[in-house]
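*Asks:* I'll drop the sequence and a predicted model, then ask my questions.
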Amino acid sequence: MILKTSLFGKVYAFQSVMEVMAKANEEKSGDRLAGVAANSAEERVAAKVVLAQLQLKDLFNNPAVPYEKDEVTRIIVDQVNLRIYESIKNWTVEEFREWLLDTNTTDFNIKHISRGLTAEMIAAVTKLMSNLDLVVAAKKIHIEKTANTTIGRAGTFSARLQPNHPTDDPDGIMASLMEGLSYGIGDAVIGLNPVDDSTESVKRVLHRFEEFRSEWDIPTQTCVLAHVKTQMEAMKQGAPTGLVFQSIAGSEKGNTAFGFDGGTISDANQMALETGMAAGPNVMYFETGQGSELSSDAHYGCDQLTMEARCYGFAKKYDPFLVNTVVGFIGPEYLYDSKQVIRAGLEDHFMGKLTGISMGVDVCYTNHMKTDQNDIENLSVLLTAAGCTYIMGIPHGDDVMLNYQTTGYHETATLRDTFGLKPISEFDQWMEKMGLSENGKLTSRAGDASIFLK
């Protein structure tokens, strides 16, 4: 294993695999804040040169956090199919990239190899890819998962309906929900971020969602994005829970800061299968975002892309229905501007699909970032071209509760129309029955929430 190279007459030597990984990463303000970024463009190129020649076994043998110290590492490594790993362990990262981009490499081939990968291998190959590479490689991979309906089928593009309200006012929530549904939003999930994280509040919203879903026979799933333990208590008390949600991190220390461990997620998954409203077998919903581990001092000196890849390796064990990266939500401390947000969104989407999970993106930004709505639309187009499973749908793209900007109802409708895509099949049929669409096109009734008022 060689950790140095000569570039333009200067020798660049790195002390560890993780230093190579960090300095090979594209420019991210979070890596700079953590003190792990390359000091110059030349050093970044040198790190990429070294990384390209590392073998996959070098990454297997040098996880971001040691196996004996970290539950996330153990979960990732213990899932590896060793027979497949043995067949690819001598590939260089450069050869792995070329194989992924080869026109003869298919979805079947990639899913097979995926079973022999660790998160560090996935992060490494991502660092060698251009933005277009990330689009091309991700487009090849199709991940289908089933709760009440099946997401990820070819020709579909879905959206989470996120009817957040600054005071959890039931009427305000339902107004946003009705309008969103009338635009064809919500086939992935109807999911609320609550202001009030109490069990009683979660139960109240879940009951309201399920009553409405049942009344209008809407083929989708519901979720209130409270802490996983709060949702478990709500289930114990009889709340009609669809998907069970939790934000996750790429290290045990990060998950501890979020207030849970792998055992908690296993228990929640089992409880949802036994008592939840979703038919399954995929009933979990996870959210991630580059930089969260730095926020809790749980990154172990590693770059944020590598820690993000480990989130997906952790999520894979629980076979979730949905995972999404909230790509620009944490702020400019981690992703400074539109260039970094667009890059991170494409990276995360590709890494999630290569891991084998049902991957979406909350294409978003905060108001103090050097980003605007045009940048978000640019990323949305790139992600749709890359075969992204789903994005968010929020009134006018402005979340008045979480105070950030994302995609609205019109973006999903426009992207579907532009790329010739439809919602999940059952949801698409429901829209036609409601007169909201015809032959895959929205009708004049779309956007009229009053159709749900009796």
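*Replies:* Nice, I can see it.
*Asks:* please count neighbours and contacts with C-alpha atoms only from this point.
*Replies:* Noted.
*Asks:* what comes into contact with stretch 445-454?
*Replies:* With contacts defined as Cα atoms under 8 Å, 6 or more residues apart in numbering, stretch 445-454 is touched by 175, 178-184, 435-437.
*Asks:* identify those among those residues that sit within strands.
*Replies:* Within those, residues falling in strands by DSSP state E are Ser437.
*Asks:* now the contacts of stretch 445-454: which count as buried?
*Replies:* Buried residues within the contacts of stretch 445-454, counting neighbours by 16 or more other Cα atoms under 10 Å: 178-184, 435-437.
*Asks:* got JSON lines for the contacts of stretch 445-454, with distance to Met232 too?
*Replies:* Below are those laid out as JSON lines (distance: Cα to Cα, whole Å):
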{"residue": "Ala175", "distance to Met232": "27"}
{"residue": "Met178", "distance to Met232": "27"}
{"residue": "Glu179", "distance to Met232": "30"}
{"residue": "Gly180", "distance to Met232": "28"}
{"residue": "Leu181", "distance to Met232": "27"}
{"residue": "Ser182", "distance to Met232": "31"}
{"residue": "Tyr183", "distance to Met232": "32"}
{"residue": "Gly184", "distance to Met232": "30"}
{"residue": "Gly435", "distance to Met232": "37"}
{"residue": "Leu436", "distance to Met232": "35"}
{"residue": "Ser437", "distance to Met232": "37"}
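*Asks:* which one of the contacts of stretch 445-454 sits closest to Lys203?
*Replies:* Distance ranking of the contacts of stretch 445-454 against Lys203, using Cα to Cα, places Ala175 first at 19.0 Å.
*Asks:* please name the nearest non-neighbouring residue to the closest one.
*Replies:* Spatial nearest neighbour of Ala175, excluding adjacent residues (Cα to Cα, 6 or more residues apart in numbering): Ala449 at 7.4 Å.
*Asks:* below is structure B, check it against A:
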Amino acid sequence: MPSYRHMIGSETFRFDSLTALLAAASPQRSGDELAGVAAESEIARVAAQMALADLPLTEFLAEQLVPYEEDEVTRLICDTHDRAAFAPVAHMTVGQFRDWLLSNEADSAALKALARGLTPEMVAAVSKLMRNRDLISVARKIEVITAFRTTMGLAGTVSSRLQPNHPTDDPAGVAASIIDGLLYGIGDAMIGINPATDNVPQAMALIHLLDELRERHAIPTQSCVLTHVTNSIEIINRGAPLDLVFQSIAGTEKANRGFGVDLAVLAEAQDAALSLKRGTMGQNVMYFETGQGAALSADAHFGMDQQTVETRAYAVARAFDPLLVNTVVGFIGPEYLFDGKQITRAGLEDHFCAKLMGVPMGCDVCYTNHSHADQDDMDGLLTLLSDAGCRYFIGVPGADDIMLNYQSLSYHDILYLRESFGLRAAPEFESWLEAQGIIDRAGRIASTPNRLLAEMTRPALSA
């Protein structure tokens, strides 16, 4: 196994493997320190970044961070690598690749053509050489478009998941939050519920509630109950009107087994959902969530830093052509991302890395109450991600998820993006909002009462 060295002044820094080099080059975060893989000093971190900058991109094809024979995610990465797509940058070092990404030559078309030629490790490596503004500058050039009943990722739009979670899955409470969100123009990405009790009958009850509400008012969106993927397969087998299949995923086979999944069961679920043919604008039927720290918490990171193993999860997502992916960036807690600064950096990294790989990445801009972060930090990350071209966020009533007990964005925060950045909802959903009198022709929430409130409240709450 090769080792890597770099000298600063009279001191030589040695990194015993590519895994160790990537970890040492990663910006500071509490999860890497907890795992014992972080750089031992800021000077060592700079040395690792300089050694990484001189590394040929082809090194990542020669050395695997998790052995091919032992990990199906590694096999997926290797077996699906597109060498023809990689060819335009194959001669570059990581540092040269960074410079090229920031150049005018790397436009939207070039980046789209390159996506399948990049491995997660290449993408993670180049992100470690970038400042926050660099991550923003490159990500904003990348467009990833998907569709089901609405079209996601179009330039000039920002979409939202309406998240009406309830601590007891009470239908009236769920419906009230849905109505609230719709009246703020939220929900074009999906109406997605985390069930308080994860079992097939409860998930089916919520799916029927969502589908009846959607059909009654001809709402052009998609619904999702975030139950385990094996439950989704059973729900489909029982004939329920499931739109999207959800699953949390990670960057190693062992970590995914901790979630109770493997690639085969994800493929089975995708095939089952596709067989329903419920999409009207497209058939992207999968919805994934990720987050830095998941592999470490499962003791399944194989010595990798949390950002590198997180990026490997995007190879899993990419293989299943999802409608949406989002990083639940601050959800796991301060053990992995200590404060607002680390959460901000991680959110920008995750968005950049996924988009560079061709994955439709959004973000749950969030934090737990024991983190060293607050809503001002979330305002900053939300604004930076919007500047970076992030096209999807999660909104919950009052920014406070009363079931999962964490802080996210409010419906008003999505409106802030639309008003401040001149963004619109997905076109199919926006046309519906305007027809219902919820927004005016400029895309702003209408100041006059609309007929939908009286129309929706009574039948929805009695469902």
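*Replies:* Structure received. Small disclaimer: the values here were computed from a predicted structure and weren't measured.
*Asks:* thinking again about what came up before, of all the buried ones among the contacts of stretch 445-454 of the first structure, which comes closest to Thr199 of the first structure?
*Replies:* Distances from Thr199 of the first structure to these, taken as Cα to Cα, are shortest for Met178 (24.5 Å).
*Asks:* residues near Glu8 of the first structure, how many?
*Replies:* If you look again at residue 8 of the first structure, you'll see it is Phe, not Glu. Phe8 of the first structure: 7 surrounding residues under other Cα atoms under 10 Å.
*Asks:* kindly apply the preceding question to Arg458 of the second structure instead.
*Replies:* Per other Cα under 10 Å, the neighbour tally for Arg458 of the second structure reads 10.
*Asks:* distance of it from His208 of the second structure?
*Replies:* Separation of Arg458 of the second structure from His208 of the second structure (Cα to Cα, to the nearest Å): 17 Å.
*Asks:* now Ile343 of the second structure
*Replies:* 36 Å.
*Asks:* okay, the two: which has more neighbours?
*Replies:* Neighbour tally, Ile343 of the second structure and His208, criterion other Cα under 10 Å: the higher count belongs to Ile343, 29 against 16.
*Asks:* map that one onto the first structure.
*Replies:* Ile343 of the second structure maps onto Val341 in the first structure, with residues paired by TM-score structural alignment.
*Asks:* give me the element its match is part of.
*Replies:* helix 338-355 (DSSP states H and E).
*Asks:* so after that helix, what's the next helix or strand?
*Replies:* strand 359-362.
*Asks:* can you tell me what part of the second structure that next one aligns to?
*Replies:* With TM-score structural alignment as the criterion, strand 359-362 of the first structure aligns to 361-364.
*Asks:* give me the mean deviation of the matching stretch from the first structure.
*Replies:* Mean deviation of stretch 361-364 of the second structure relative to the first structure after superposition (mean Cα distance after the TM-score superposition for the first structure): 0.4 Å.
*Asks:* chain center to that stretch, what's the gap?
*Replies:* With Cα atoms, centre = their mean, to the nearest Å as the basis, stretch 361-364 of the second structure stands 4 Å off its chain's centre.
*Asks:* and the contacts of that stretch?
*Replies:* Stretch 361-364 of the second structure is contacted from outside by 324-329, 347, 351, 354-355, 390-394, 408-409, using Cα under 8 Å, 6+ apart.
*Asks:* show me where the stretch 201-350 of the first structure has its helices.
*Replies:* 228-236, 252-258, 262-275, 292-295, 304-316, 338-355 (DSSP state H, counting those that start in this stretch).
*Asks:* of those helices, which is nearest Asp70 of the first structure?
*Replies:* Asp70 of the first structure lies closest, by Cα to Cα, to one member of those: helix 252-258, at 5.5 Å.
*Asks:* which parts of that closest one are buried?
*Replies:* Across helix 252-258 of the first structure, burial judged by 16+ other Cα under 10 Å covers 252-255, 257-258.
*Asks:* can you list the residues you listed in a markdown table and add distance to Leu382 of the first structure?
*Replies:* A markdown table is the format used below for the buried residues of helix 252-258 of the first structure (distance: Cα to Cα, whole Å):
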| residue | distance to Leu382 of the first structure |
| --- | --- |
| Glu252 | 33 |
| Lys253 | 33 |
| Gly254 | 30 |
| Asn255 | 31 |
| Ala257 | 33 |
| Phe258 | 31 |
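*Asks:* how many other residues sit next to Glu105 of the second structure?
*Replies:* 11.
*Asks:* did I read that right, it in a helix?
*Replies:* No. Counting by DSSP: H, G, I helix; E, B strand; the rest coil, Glu105 of the second structure falls outside a helix, being coil.
*Asks:* one step back: among the helices of the stretch 201-350 of the first structure, show me which one is buried the most.
*Replies:* Of all those, helix 304-316 has the most neighbours on average by mean count of other Cα atoms under 10 Å, namely a mean of 28.
*Asks:* which part of the second structure matches that one?
*Replies:* Counting by TM-score structural alignment, helix 304-316 of the first structure corresponds to 306-318 in the second structure.
*Asks:* contacts made by the matching stretch with the rest, please.
*Replies:* Residues outside stretch 306-318 of the second structure that contact it (Cα under 8 Å, 6+ apart) are 22-23, 26, 31-32, 73, 76-77, 119-121, 123-125, 249-252, 263, 288, 290-296, 301, 325, 346, 349-350, 353-354, 357-359.
*Asks:* ok, stretch 61-68 of the second structure next?
*Replies:* 18-19, 74-75, 78, 302, 304.
*Asks:* can you tell me which of these has the most neighbours?
*Replies:* Result: Met304 is most packed of these (other Cα under 10 Å), 25 neighbours.
*Asks:* thought Leu21 was touching that residue, still the case?
*Replies:* No. Met304 of the second structure is not in contact with Leu21 according to Cα atoms under 8 Å; the separation is 9.6 Å.
*Asks:* with adjacent residues omitted, what lies nearest to Lys139 of the second structure?
*Replies:* Actually, residue 139 of the second structure is Ala rather than Lys. Going by Cα to Cα, 6+ apart, Ala139 of the second structure has Phe352 as its nearest residue, at 5.1 Å.
*Asks:* hang on, the earlier thing: of the contacts of stretch 361-364 of the second structure, which belong to strands?
*Replies:* The strands, defined by DSSP E, take in 324-328, 392-394 from the contacts of stretch 361-364 of the second structure.
*Asks:* arrange those in CSV, one row each, with distance to Gln96 of the second structure and neighbour count as further columns.
*Replies:* Shown next, in CSV, are those (distance: Cα to Cα, whole Å; neighbours: other Cα atoms under 10 Å):
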residue, distance to Gln96 of the second structure, neighbour count
Leu324, 31, 29
Val325, 29, 28
Asn326, 29, 25
Thr327, 28, 25
Val328, 31, 22
Tyr392, 31, 26
Phe393, 32, 26
Ile394, 35, 29
